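Colleague: This is a predicted model, with the sequence first.
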Amino acid sequence: MKNMFEYTDRLNQPMEAFQHTAVPGNFPILPHWHYFIEIIYIKEGSVEATCDDAVYTMHPGDLIIFCPQKLHSVDLLYDTTAPSGYNLNKTFAQCHIFTEPRSPRPNLAHNAIYPISTAMPQIEETICYDVLKFDLNFLYANNRFKAQFSKTLAYAFEKHAENIFFSADMLKGFPASSLMAGCIQEIERQEYGYDVAVSSLISSLLTFFMRNWLRRDIKPEGKKPDSASGSQAFEEITQYIENHYNESLQVQDLAAHCNMSYSYFARLFRSTYNQSCKEYIEFIRIHKVLDLLRFTDLDLTYISQETGFADCSHLIRTFKKYTGTTPKQWRKENLNFF
């Protein structure tokens, strides 16, 4: 699955929203995976979507939510009479996108792909849909809610593939179209506070999904932490990290804080947040560094001390790992004046 990885800039673009209109050169969307949650909402035309081995028929007004790290694709629907929904009688191996494979365009800079073909297929039908992709970790929302949604989304898909599909009938009375359009508009304009506004719109979508799943008794099950207090502490652990990012944070200490063993905590954190705890701590610190570089003239030594790095060299190494440039160069290119 590695050669089907689509690179996403989780640090500088943790949220993306756009309207995709199919033309030769940008459709079909070939099988690929990434670390974002992705939602597509069909505006015009019909498509056949896949997620792992599951196949879905989508018509205008239908919506699907793809889990992080799940192989997914979007192709022409060759049988336009097929009803909306999860196709129980078809697998990915029977799809046109699998039986007539195309080569994706390489993204050599990131050892990844662009999930569009090097060939130019003919597209006769108008196909248009809204796309929303985001890293749940950087949503401005309650951390317990984010942890619960991440677990429930994964469980919903594992329990039954139909659970990530929402038909136009299921969405009646819910403003899915306007919420998606609002995300696109905010991200296109990028006016002050747009990331907070987009987070609010996304939270409305996720709350609808959660309520729908809970009404159908779709709740994660399995091994519980050693105590109720441990469960609550884990659900609040990202908030704890955000509150203490400028201190020395060790993963084993965070595990102990949650009344868990190091190995269990590490596995649970990765499965919940799609990255290691160490990576999450680095991401939070780098985000704080970006704010200080953009909005202050503080020197790097002071910034490294304020953001939890061991020293200035440690900050520069970590910063370059995530951004590909040095803090000094980034500040020069991204100064904001009010």
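Modeller: Cool, the structure landed.
Colleague: contacts and neighbour counts: CA atoms only from here.
Modeller: Noted.
Colleague: Show me what the host helix or strand of Thr207 is packed up against.
Modeller: In this structure, Thr207 sits in helix 194-215 according to DSSP states H and E. Helix 194-215 is packed against helix 143-159, helix 176-189, with contacts defined by 3 or more CA pairs under 8 Å, 6 or more residues apart in numbering; DSSP states H and E.
Colleague: Dump those to TSV, plus mean neighbour count and distance to Leu76.
Modeller: Putting the helices and strands packed on helix 194-215 into TSV (neighbours: other CA atoms under 10 Å; distance: least, CA to CA, whole Å) gives the following:
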stretch	mean neighbour count	distance to Leu76
helix 143-159	18	23
helix 176-189	17	21
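Colleague: Looking at the ones you listed, which is nearest to Arg285?
Modeller: Taking CA to CA as the criterion, helix 143-159 is the member of the helices and strands packed on helix 194-215 that comes nearest to Arg285, at 17.0 Å.
Colleague: between that closest one and helix 194-215, how many degrees?
Modeller: 50 degrees (axes from the mean of the first three to the mean of the last three CA atoms, to 10 degrees).
Colleague: next up, a second structure to put side by side with the first:
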Amino acid sequence: MTVFKGDMFFKQEDFPFFIDRYTIKRGEYIPSHTHDFIELVFVVEGSAEHDMSGHTYQLAAGDVFVLEPNVYHSYRCAPEKDTVVYNVLFEAAFLQREMDVLQQLPSFVNFFYLLPFLRKSHSFVPYHPLLPVQKLQIQSHLAAIYEEFTERRDGYQLLIKTRLIECLVWLSRYHQENREAVKQPSVSERAWMDSIIHFVERHYHQPLTLQQLSQLSGMSVSSFTAKFKEAAGMSLLDYKHTVQIRHASTLLLSTDKKVLDIALETGFGDVSFFNRVFRKHTGLTPREYRSRPASQ
């Protein structure tokens, strides 16, 4: 199967972004493929079958969804007419600072991070059609981004970033509003907990809180605490520390970075606290762990 690499699309190292307005011809089949970057897909018109994660979905105008790296998917256009889509490709680092802020919005985390994971559930559709006015607004934003990317006039990079952030905020809002307005297939508490665990694994370096994650799950803090411990076998804080220490251990053995830098990179704002947590989990200080014989 085909694996698309970012350097096939991103021509500027400091601006890992690409957008295309692509037409899938009637009856055309796009074979299964994946990529090492994030892809946002918006269906402008037409319809097609979209296969991903072992499930087949019927796409229609106004559908929008996010594909994280390493997800295989394919398309088969309907025979009646062409299907037009916007493909927005970017590296996670492209909006790193902005993502840190956006992650404080439960609706964004739900749309951008939890939805892609939850598509593994057979009963869950990972995208929903936008209402007509919503579709027009997102289409307008993407058309403006496409024009800026194509013409590359002065300041186009800043305008593209600004428009893309607006798109992500609006899409997060629309997802929340539409989900509340229309009865959606239920997702089990275990599926939600698995998605939260997946989120913590990816964002261990962020200041995640019980309040934030319980709100995402639609649970009280006490209920979330109990369900998370049941699913993960430990509390949220202990699980987060376990993930942080695992990554810190890898960095200690595979790089020559300073202990302070590793502490900051793995989400510890205080090196003394990092040392205490590291010793609690490994029985060694970070320096002792790094200098121990390889056979131990």
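Modeller: Sure, I can see it. This structure is a prediction, so every number in the text was calculated from the model and none was measured.
Colleague: quick one: TM-score?
Modeller: These two chains, once laid on top of each other, score a TM-score of 0.54 by TM-score structural alignment, normalised by the length of structure 2; 201 aligned residues with a CA RMSD of 4.2 Å.
Colleague: All the strands of the stretch 1-150 of structure 2, residue numbers only.
Modeller: Assigned by DSSP state E, counting those that start in this stretch, the stretch 1-150 of structure 2 shows strands spanning 2-4, 17-24, 29-35, 38-45, 47-52, 55-60, 64-67, 73-77, 83-90.
Colleague: May I see the buried residues of stretch 63-80 of structure 2?
Modeller: Residues of stretch 63-80 of structure 2 classed as buried by neighbour count (16 or more other CA atoms under 10 Å): 63-68, 71-73, 75-78.
Colleague: Quick check: the farthest pair among the residues you listed?
Modeller: The most widely separated members of the buried residues of stretch 63-80 of structure 2, counting by CA to CA, are Glu68 and Ala78 (25.1 Å).
Colleague: ok, back up a step: Throw the buried residues of stretch 63-80 of structure 2 into JSON lines and include distance to Ser223 of structure 2, thanks.
Modeller: Supplementary listing: the buried residues of stretch 63-80 of structure 2 in JSON lines, determined by distance: CA to CA, whole Å:
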{"residue": "Asp63", "distance to Ser223 of structure 2": "33"}
{"residue": "Val64", "distance to Ser223 of structure 2": "32"}
{"residue": "Phe65", "distance to Ser223 of structure 2": "30"}
{"residue": "Val66", "distance to Ser223 of structure 2": "29"}
{"residue": "Leu67", "distance to Ser223 of structure 2": "30"}
{"residue": "Glu68", "distance to Ser223 of structure 2": "30"}
{"residue": "Val71", "distance to Ser223 of structure 2": "32"}
{"residue": "Tyr72", "distance to Ser223 of structure 2": "35"}
{"residue": "His73", "distance to Ser223 of structure 2": "36"}
{"residue": "Tyr75", "distance to Ser223 of structure 2": "40"}
{"residue": "Arg76", "distance to Ser223 of structure 2": "43"}
{"residue": "Cys77", "distance to Ser223 of structure 2": "44"}
{"residue": "Ala78", "distance to Ser223 of structure 2": "45"}
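Colleague: And those, which is closest to Ala144 of structure 2?
Modeller: Here the nearest of those to Ala144 of structure 2, counting by CA to CA, is Val64; it sits at 17.1 Å.
Colleague: right, and the closest one touches Val43 too?
Modeller: Yes - using CA atoms under 8 Å, Val64 of structure 2 is in contact with Val43, at 6.5 Å.
Colleague: ok, the alignment partner in structure 1 of Leu260 of structure 2 - how many residues close by?
Modeller: Matched to structure 1 by TM-score structural alignment, Leu260 of structure 2 sits across from Asp253. By the other CA atoms under 10 Å criterion, the neighbourhood of Asp253 of structure 1 contains 14 residues.
Colleague: go on, Leu59 of structure 2?
Modeller: 25.
Colleague: need the contact list for Ile160 of structure 2.
Modeller: Remark: with contacts taken as CA atoms under 8 Å, 6 or more residues apart in numbering, Ile160 of structure 2 is in contact with Ile145, Glu148, Phe149.
Colleague: ok, 10 Å please
Modeller: Remark: with contacts taken as CA atoms under 10 Å, 6 or more residues apart in numbering, Ile160 of structure 2 is in contact with Phe17, His141, Leu142, Ala144, Ile145, Tyr146, Glu147, Glu148, Phe149, Glu166.
Colleague: Identify the residue of structure 1 aligned to the third one.
Modeller: Following TM-score structural alignment, the counterpart assigned to Leu142 of structure 2 within structure 1 is Met180.
Colleague: Who are the contact partners of its match?
Modeller: With contact set as CA under 10 Å, 6+ apart, Met180 of structure 1 has these partners: 17-19, 39-41, 129-132, 198, 201-202, 205.
Colleague: Considering these, which are maintained in structure 2?
Modeller: Among these, the contacts conserved in structure 2 (both residues aligned by TM-score structural alignment, their matches' CA atoms under 10 Å) are Ala17, Phe18, Gln19, Tyr41, Asp130, Val131, Leu132, Val198, Leu201, Ile202, Leu205.
Colleague: In structure 2, what sits opposite the first one in the alignment?
Modeller: Taking TM-score structural alignment as the alignment basis, one finds that Ala17 of structure 1 is matched in structure 2 by Ile19.
Colleague: Now its match. Nearest residue, chain neighbours left out?
Modeller: On the basis of CA to CA, 6 or more residues apart in numbering, the spatially nearest residue to Ile19 of structure 2 that is not a chain neighbour turns out to be Val88, at 4.5 Å.
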